[in-house]
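J.: What follows is a protein structure lacking sequence information:
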């Protein structure tokens, strides 16, 4: 599920911002649903057509194939080319992300009002870059591709919800090698596609905004042996298409002349071209954008300002109008292995002991984020700030922790990734635990091996920092993945190994509720999990700081997507 996303996103190492005053951060408020919205998208005030927008990033994309893509930066670029049944649209008046129909006429019809049957009707006038018509059968075929084990890099929500099992590919393994072109649980009639789920999932409309529902025409599919071709040129249904892609060097997008803005309530095509230049590291990107010369005046950094440049950027008032700032959907936690640290008093003592302010300072200070006290991020619908284990200035309460330990001095094994940031962060963490009476043994693990090691149910560590981001802004993609007992397996995401049947039942019950009333129940569960079980220590709500050139407008930071987005961008 979203662990794939976490490993790649958390490794990106983007600098983040808490105190900047730039006005281009729009992702900090949770979203709502707007059932029906027609195209074209409202014009961006002052926007002009023309020019080339340049996106600077260090690493190449792993995938652009929509069914395999599950990384923030790739998603931001894919949105310019690839459309899905639904999409989260930024509302500039409120700063909220609103769920709307994209390929579909609306955000979905809950046919029987039970969250199990979802119907979508495609808009008229949808075409690919070759002029051919987009059909509901193409959407079904795209979903079918996502069942293919060899293409399982993307999200798995819809596949699991259709089959009712995490082993969704046990019997149906995609449309290749004789498999049906329409997956189990999906029916197509004309322009309408219907999903028949095994259990209620009121959040289905959000899952339909992921690349799983991007249309792929079966008639032009080159087959499994050549599936990588969609990573270099996915079938374009949005305002842009791939003109040229030199892996590791540059991706060039040009307008898709068959995209009809009257069918699209979200996107614009203001720039003539969008060029992604690959290779410059974050420091080089930042220095070029500070200098603001030549073509870099029309560029934006997607990797963010590195820690060593943050202070200078924040001190330079001339850059404030060019800051792209806002929350990520990620929270960093210190996970507690509840199998090894079984006593609730000891886990509560860890929560009281930890110096969160020291941790934040060690990883870059307020430029990295904001001290966290909840499991849910501020980007999630229903977020309600509380602190179950408060301490003065978030610096830890060692006396309270020692009281809970009752004179005992437990030994804790603390594992962390062997990176410069984590080596710095471990020092205040260990110091605060020792002040509270714990004995601590630290283990540095190779960064690439860290998540696989701590995701093992038999791992031999007591504490380890992890980051988790919601796939869409509700508690459904935060609390169940982290604390459902069924998630305890190798490469699972229940890193605390908490397994409480009553809690699992509550998580599943709230997941079946309608999105709006569920928001308050997720907030209640957030409190209950921390107060009753203390399975982790929330450390930081992560934020982003990037820069844009002086001629770039309309780029904004999305707390839902976890990346700057470009569909409102223009140059002038």
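T.: Received it, and whenever you're ready, just let me know what you need. Predicted, not measured: the structure shown is a model, and the values here were computed from it. Numbering: from 1, shown residues only.

J.: use CA for all of it now, contacts and neighbours both
T.: OK.

J.: Spell out which residues sit in contact with residue 374, please.
T.: Shown in contact with residue 374 (CA atoms under 8 Å, 6 or more residues apart in numbering): 384, 385, 386, 387, 526, 527, 538.

J.: Same list (those residues) but as JSON lines, adding neighbour count.
T.: JSON lines is the format used below for those (neighbours: other CA atoms under 10 Å):
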{"residue": "384", "neighbour count": "18"}
{"residue": "385", "neighbour count": "15"}
{"residue": "386", "neighbour count": "13"}
{"residue": "387", "neighbour count": "13"}
{"residue": "526", "neighbour count": "22"}
{"residue": "527", "neighbour count": "22"}
{"residue": "538", "neighbour count": "27"}
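
J.: Go through these and flag which are in helices.
T.: 526, 527 (DSSP state H).

J.: Now, the contacts of residue 374 that are in strands?
T.: When DSSP state E is applied, the contacts of residue 374 are split such that residue 538 fall in strands.

J.: ok, longest strand in this structure?
T.: For the chain, the longest strand by residue count, based on DSSP E, is strand 323-336.

J.: starting at the chain centroid, how far to that one?
T.: Centroid separation for strand 323-336 versus its chain: 10 Å, with CA atoms, centre = their mean, to the nearest Å.

J.: do stretch 279-296 as well
T.: Centre-to-centre, stretch 279-296 and its host chain are 26 Å apart (CA atoms, centre = their mean).

J.: Give me the buried stretch members for that stretch, please.
T.: The neighbour-count check on stretch 279-296 (16 or more other CA atoms under 10 Å) flags 279-286, 288-290, 292, 296 as buried.

J.: take a look at this one as well, against the first:
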């Protein structure tokens, strides 16, 4: 499994959805952390949830242009290759998939519903191996032609191509039963079949025959892999990276790379088929180039078109204090949980003593680390492996300390007079250096001797992914591809999946009991698995202490005074915003 990749230097996932504004103002570190789940939801089992149109948002009006401002360009707009948060956010304006998350304004929690499909899928044999979807009637592309089940199958087929490999890989691997799915099928190009292995089509119905049970398939069906495309529109696949063929409420009008993207209404989108999206604004204009400092200063000033704008990147760290002190900005702050958790990983293949790893957990000054990173606006102190945005999340703390500042006495007791020498690798950036120093200072209080080793930022994760890397400790973050423990626990703790290089695991935990439990939970229905992933989360931390959860990442950004209906969450989407005058 792959973790969804981070957006830009700040690593921010922006979520703008139509609901009552839910901004919060933070002025200090919350040592206790979150009390309840942030925005986790469930998979709908009622087909009525998947029927359009989406419920109207109280007070919303139509018209106007919503501007968004971001520093870097989109990596790709080809739906099958979209796998970066800001691309996902804008992609959901012009791209529809079999399933989709819908925010419930009453609970502020996400519910997976059918988007192109009439429901979230039928588990044909009740074993998670065969999933059937029926497309709604009245679905059309931007040219008015009908969307078919065969087009969905072709979209999946093209995702197998080695030249279209930047998107998610879940469905391709599940259909072939192998990580090197290209060896079985290389896509529909150069004479390849239009249907990928394991996929059958009959009329409006598409069926996926998987090699093993995958109860989370409805979640994976919400990703760009299932975006439909007629084969006739794929004559030049590279063209889709700049001008995708729209199935959503908006379509690309113009796109000047490194400068501007303009989306306008797609007149053939039928809201009666869409239970999620609205098309309140006339146009979306994305401005590319301004730095986070420029974005923040412009949104603070709130002049001209910036009154109709949204900041995509987070408030610049050096301006967080000024923003929080300005009471006039309180109503224009967008703050909430992302689906990332920051960890201090312990390489268990090198630090083999569990008592020593528990001592690291007790000694770490999480509150001080978070304060150095920017304080409460960027996160809440963590105690769990999974994020509060995960379905089934519940709070526990295997290593509680007063105010999150550590318990040096307990750490020293566990070390029993020893002074272990540990090598801490860090990304050689100002932030990396600052964080490493804080870790060093925290652990030194208990007697640890921490040796700091800078690593080139561009190669940092690659080096950590080597099983024989020469480091004991290192900081990294993890985000789920959908709000399930299945995209958090297995990729990080399944020892049977460890390889020489390219590992997602940073702790290299290799415990048969954990592996067996992971493989058992992976076969369970999603509703049952949610609680079991959380119980395994606690067991891993309690029994093995392979990492220190540092903080649950949050976003703080600004929007203009004319923009309404925004809340922050872990899954990016911003198709329900509306403007006032």
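T.: Nice, I can see it. Quick caveat: nothing in here was measured; it's all calculated off a predicted structure.

J.: which secondary structure elements does the longest strand of the first structure contact?
T.: Here strand 323-336 of the first structure touches strand 463-469, strand 536-547, strand 556-558, going by 3 or more CA pairs under 8 Å, 6 or more residues apart in numbering; DSSP states H and E.

J.: Switch those strands over to TSV; also include distance to residue 475 of the first structure.
T.: Listed next are these as TSV, based on distance: least, CA to CA, whole Å:
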stretch	distance to residue 475 of the first structure
strand 463-469	11
strand 536-547	15
strand 556-558	17
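
J.: follow-up on the earlier one: can you match the contacts of residue 374 of the first structure up with the second structure and say which hold?
T.: Contacts conserved in the second structure for the contacts of residue 374 of the first structure, using both residues aligned by TM-score structural alignment, their matches' CA atoms under 8 Å: 385, 386, 387, 526, 527, 538.

J.: wait, which of the residues you listed is closest to residue 446 of the first structure?
T.: residue 538 (23.2 Å; CA to CA).

J.: my read: residue 108 of the first structure touches residue 116, true?
T.: No - applying CA atoms under 8 Å, one finds residue 108 of the first structure not in contact with residue 116, separated by 11.8 Å.

J.: Compare the two (neighbour count), which wins?
T.: Taking neighbours as other CA atoms under 10 Å, residue 108 of the first structure and residue 116 compare with residue 108 leading, 24 against 20.

J.: need the contact list for that one.
T.: Listed by CA under 8 Å, 6+ apart, the contact set of residue 108 of the first structure reads 35, 101, 118, 119, 120, 205.

J.: Shouldn't the fifth one be within a strand?
T.: Looking back up the chat, that one is residue 120 of the first structure. Yes - counting by DSSP: H, G, I helix; E, B strand; the rest coil, residue 120 of the first structure falls inside a strand.

J.: ok, residue 143 of the first structure - contacts?
T.: Contacts of residue 143 of the first structure by CA under 8 Å, 6+ apart are 67, 159, 182, 183, 212, 213, 214.

J.: Closest to residue 485 of the first structure out of these?
T.: Nearest to residue 485 of the first structure among those, with distances taken as CA to CA, is residue 159, at 20.2 Å.

J.: so that closest one is in which element?
T.: Per DSSP states H and E, residue 159 of the first structure falls inside helix 157-163.

J.: With the second structure overlaid, how far apart is that helix on average?
T.: Compared with the second structure after the fit, helix 157-163 of the first structure shows a mean deviation of 1.2 Å (mean CA distance after the TM-score superposition for the first structure).

J.: The second structure: matching residues for whatever helix or strand comes next after that helix?
T.: As assigned by DSSP H and E, the chain's next helix or strand after helix 157-163 of the first structure is strand 186-189. Residues 199-202 of the second structure are where strand 186-189 of the first structure lands when matched by TM-score structural alignment.

J.: how about that stretch: buried residues?
T.: Buried residues in stretch 199-202 of the second structure, counted by 16+ other CA under 10 Å: 199, 200, 201.

J.: cool, and stretch 298-316 of the first structure?
T.: 298-307, 310, 313-314.

J.: Looking at those residues, which two lie furthest apart in space?
T.: Longest span within these, CA to CA: 298 and 307, 23.6 Å.

J.: Can you tell me the SS state at residue 412 of the second structure?
T.: Going by three-state DSSP: residue 412 of the second structure is helix.

J.: so it makes contact with residue 446?
T.: Yes - counting by CA under 8 Å, a contact exists between residue 412 of the second structure and residue 446, whose distance comes to 5.3 Å.

J.: who has more neighbours, these two?
T.: Neighbour count, other CA under 10 Å: between residue 412 of the second structure and residue 446, residue 446 has more, with 27 against 21.

J.: so who does the aligned residue in the first structure for the more buried one touch?
T.: Aligned counterpart of residue 446 of the second structure in the first structure: residue 436 (TM-score structural alignment). Contact analysis of residue 436 of the first structure by CA under 8 Å, 6+ apart lists 349, 353, 397, 398, 399, 401, 402.

J.: Now, of these, which are buried?
T.: The neighbour-count test (16+ other CA under 10 Å) marks 349, 353, 397, 398, 401, 402 as buried among the contacts of residue 436 of the first structure.

J.: contacting residues for the fifth one?
T.: If I follow you right, that is residue 401 of the first structure. So residue 401 of the first structure contacts 348, 349, 350, 352, 353, 436, 437 (CA under 8 Å, 6+ apart).

J.: any idea which of those residues is closest to residue 71 of the first structure?
T.: Using CA to CA, residue 350 is the member of those that sits closest to residue 71 of the first structure, with 32.6 Å.

J.: number of nearby residues for the closest one?
T.: Neighbours of residue 350 of the first structure using other CA under 10 Å come to 29.

J.: so which helix or strand takes in it?
T.: helix 344-353.

J.: Touching that helix from outside, list them.
T.: Residues contacting helix 344-353 of the first structure (CA under 8 Å, 6+ apart): 336, 341, 389-391, 396-398, 400-402, 404-405, 432-433, 435-436, 532-537.
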